[in-house]
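> How does the following fold in three dimensions:
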Amino acid sequence: MLLTALLILGITILVFVFLYFVPVNLWITAQFSGVKTGLLELVFMRVRRVPPSIVVNSLITATKAGLAIKDDIESTARVLQAPDLETHYLAGGNVPQVITALISAEKANIELTFKQATAIDLAGRDVFEAVTMSVTPKVINTPNVAAVAADGIQLIAKARVTVRANISQLVGGAGEETILARVGEGIVSSIGSSRTHKEVLENPDKISKLVLGRGLDAGTAYEILSIDIADIDIGKNIGAILQTDQAEADLKVAEAKAEERRAMAVAAEQEMIAKAQEARAKVILAEAEVPKAMAGAFKDGNLGILDYYKFQNIQADTEMRESIADNKPKSTGKSNKGN
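Presented below is the predicted three-dimensional model:
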């Protein structure tokens, strides 16, 4: 009994292992769906760690939809093969999404080759969404864009950009951020070139025409269909603010220069006072030498007493004249007449 149970268990395990590596049910489904694939080929897929169900189900979907793929634009259409999908899966692609995108593109008469679809998918983009955007354009709302007209008035604009996916540029093409940046740059340039803000408010479509005519979608994954100005608001008077700031700056510069001149004048005045005091000190020193010189002259006999009295009389007369001229009473020395 034990041997029989072990035998049954072993047979069951072998059956499960066989059915895992040899997906008979999947092969039968493929045959009835018109997909020509060998049972041994499914086994090799399992060995290569490729889920046979993904490949077979995708082939069934493509076959039922009548999908014929092209490797490139100029090549002839051919039937999709299992190795094509297996290679894409091993490269890390999303096989069912690629098949869905190819079927949608064919039904919408959009030129999309198998090579393009797999490249878009491997680049990290949603290939089915790209096909959907080619059929149904997408509207992108720009953030508020502030710009200043030539008269100094700030305008805040908001635009709606209608784009359609450019299949040929999806790999390596710039995304929505680039579109928004270029549109914002165009709005700023258009408003800045207007003489007055009233011109912009009267003709907002002028902005759309100027921006749309610049070919902003070059090098991007999208094709711009239209640019519509949704809203324009008046902001600050930037010109007046700048003039006020400039006037305040000029005033501060003038005050600084005036303070500099005042400081220089004070310094010059102090310098002159110092020089005057220095000169006065020299005079005092010179006057202090006079008595010494007179004493030396008396001692050497070069100056007599009569000469000294004459000197005193001259000094007294000089002080008297200065007192009369200044109307100030001054003490005068004694006037002595020599005999």
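> Every contact and neighbour count from this point should use C-alpha atoms.
Fine.
> Check which element follows the lengthiest helix in the chain along the chain.
Identified as the longest helix of the chain according to DSSP state H is helix 238-300. Moving toward the C-terminus from helix 238-300, the next helix or strand (DSSP states H and E) is helix 305-326.
> Which residues belonging to that next one are considered buried?
Neighbour-count burial for helix 305-326, counted by 16 or more other C-alpha atoms under 10 Å, picks out Y309, Q312, N313, A316, D317, E319, M320.
> Confirm that A159 sits in a strand.
Yes: counting by DSSP: H, G, I helix; E, B strand; the rest coil, one finds A159 located in a strand.
> one more to line up against the first:
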Amino acid sequence: MDLNTLLILFIAVIVIVVIAVFLSFVPVMLWISALAAGVRIGIFTLVGMRLRRVVPRRVINPLIKAVKAGIQLSTNQLESHYLAGGNVDRVVNALIAAHRANIELSFERCAAIDLAGRNVLEAVQMSVNPKVIETPFISGVAMNGIEVKAKARITVRANIDRLVGGAGEETIIARVGEGIVSTIGSSESHNQVLENPDLISQTVLKKGLDSGTAFEILSIDIADVDIGKNIGAHLQTEQAEADKKIAQAKAEERRAMAVATEQEMKARVQEMRAKVVESEAEVPLAMAKALREGNLGVMDYMNYNNIKADTEMRRSVGDMNDPQNEE
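Predicted coordinates:
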């Protein structure tokens, strides 16, 4: 093989490598698809996207869909939304859905809703087909003390103008639950709620619960109503039990005080008896002293003993006639 043939082969390899690198860096097929779809875009615009770290198909494919749907968008709009971290394909789909449903929705608002973290396509679909939110059983207590449990179905429609900064489904459920509890609590009897469950929905709807939320409440329907516990009777039973325990505690306190008083009286009686015994022990000494000194005669002593014996006899007779001693 001569030198010319080797040079030609070398040049051919270089050309093939250059073409392969070019095709891998420049999305030629995507450019051809865009031209075939009527989207005029320069090849160097695609190269610029590569340099700006933008995936061209993430921008061009949604742009083709928008053009085919009759929506005029620019590559700069889609590319800036992509660089901001948005979902370009979902935004374009939402714009197409809004355009088909005759809903006024600009690209800027749609992009803002998407960047706010909300599913803008789902919001547009919910504007066309309202969504039903079902609450769990919500308990309320009527004035007669009977617990009433109610479950509601809330039909809502997305409010696109309030999607940015508006509260979500959790707020709607919480507000409706609060309205159900207050309506049941203002009813004189649980029978009123059972007979007219629509009274709950009418009262709740008048409160304007959708203010400040991303939804518009279309209707609130009570799906199920059930009777719970007799809260009033339960509270009265607990109150009676508490009063009983308080009375028992007070009675125990009074008994303890009575026992303490009795013990104190017994102690005083014992003290008084000790003093009497002590005094009685001093009587013979005093009498002996009186006899020695001549202040008390023998006859006086005998009279004293007679009086003492008579007193003990009378005491014995009195104890025999006492009814308490007979028992």
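> on that earlier part again, nearest to A117 of the first structure, out of the buried residues of helix 305-326 of the first structure: which one, please.
A117 of the first structure lies nearest to E319 out of the buried residues of helix 305-326 of the first structure, by C-alpha to C-alpha, at 119.1 Å.
> residues near the corresponding residue of the first structure for D243 of the second structure, how many?
For D243 of the second structure, the aligned position in the first structure is D250, judged by TM-score structural alignment. The tally of other residues near D250 of the first structure (other C-alpha atoms under 10 Å) stands at 12.
> One more: the one 4 residues further on?
Using other C-alpha under 10 Å, A254 of the first structure is surrounded by 12 other residues.
> likewise F298 of the first structure?
Burial of F298 of the first structure is recorded as 14 neighbouring residues (other C-alpha under 10 Å).
> rewinding a little: how far apart are the longest helix of the first structure and its match in the second structure?
When the second structure is superposed, helix 238-300 of the first structure averages 2.2 Å from its matched positions, counting by mean C-alpha distance after the TM-score superposition for the first structure.
> can you check stretch 318-326 of the first structure too?
Here the mean offset of stretch 318-326 of the first structure against the second structure after fitting is 3.5 Å, by mean C-alpha distance after the TM-score superposition for the first structure.
> For the first structure, just list every one of the helices.
In the first structure, the helices defined using DSSP H lie at 2-21, 24-32, 39-47, 52-64, 82-90, 95-107, 114-122, 127-135, 176-192, 197-202, 205-212, 238-300, 305-326.
> who wins for proximity to S168 of the first structure among those helices?
Here helix 114-122 is closest among these (C-alpha to C-alpha), at 7.7 Å.
> now that closest one: which residue numbers in the second structure?
If you align by TM-score structural alignment, helix 114-122 of the first structure falls on residues 107-115 of the second structure.
> List the buried residues in that stretch.
Of the residues in stretch 107-115 of the second structure, F107, R109, C110, A111, A112, I113, D114, L115 count as buried by neighbour count, 16+ other C-alpha under 10 Å.
> about what we covered before: reformat the helices of the first structure as JSON lines; add distance to A147 of the first structure.
Shown next, in JSON lines, are the helices of the first structure (distance: least, C-alpha to C-alpha, whole Å):
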{"stretch": "helix 2-21", "distance to A147 of the first structure": "66"}
{"stretch": "helix 24-32", "distance to A147 of the first structure": "63"}
{"stretch": "helix 39-47", "distance to A147 of the first structure": "60"}
{"stretch": "helix 52-64", "distance to A147 of the first structure": "52"}
{"stretch": "helix 82-90", "distance to A147 of the first structure": "48"}
{"stretch": "helix 95-107", "distance to A147 of the first structure": "41"}
{"stretch": "helix 114-122", "distance to A147 of the first structure": "37"}
{"stretch": "helix 127-135", "distance to A147 of the first structure": "31"}
{"stretch": "helix 176-192", "distance to A147 of the first structure": "5"}
{"stretch": "helix 197-202", "distance to A147 of the first structure": "10"}
{"stretch": "helix 205-212", "distance to A147 of the first structure": "12"}
{"stretch": "helix 238-300", "distance to A147 of the first structure": "10"}
{"stretch": "helix 305-326", "distance to A147 of the first structure": "76"}
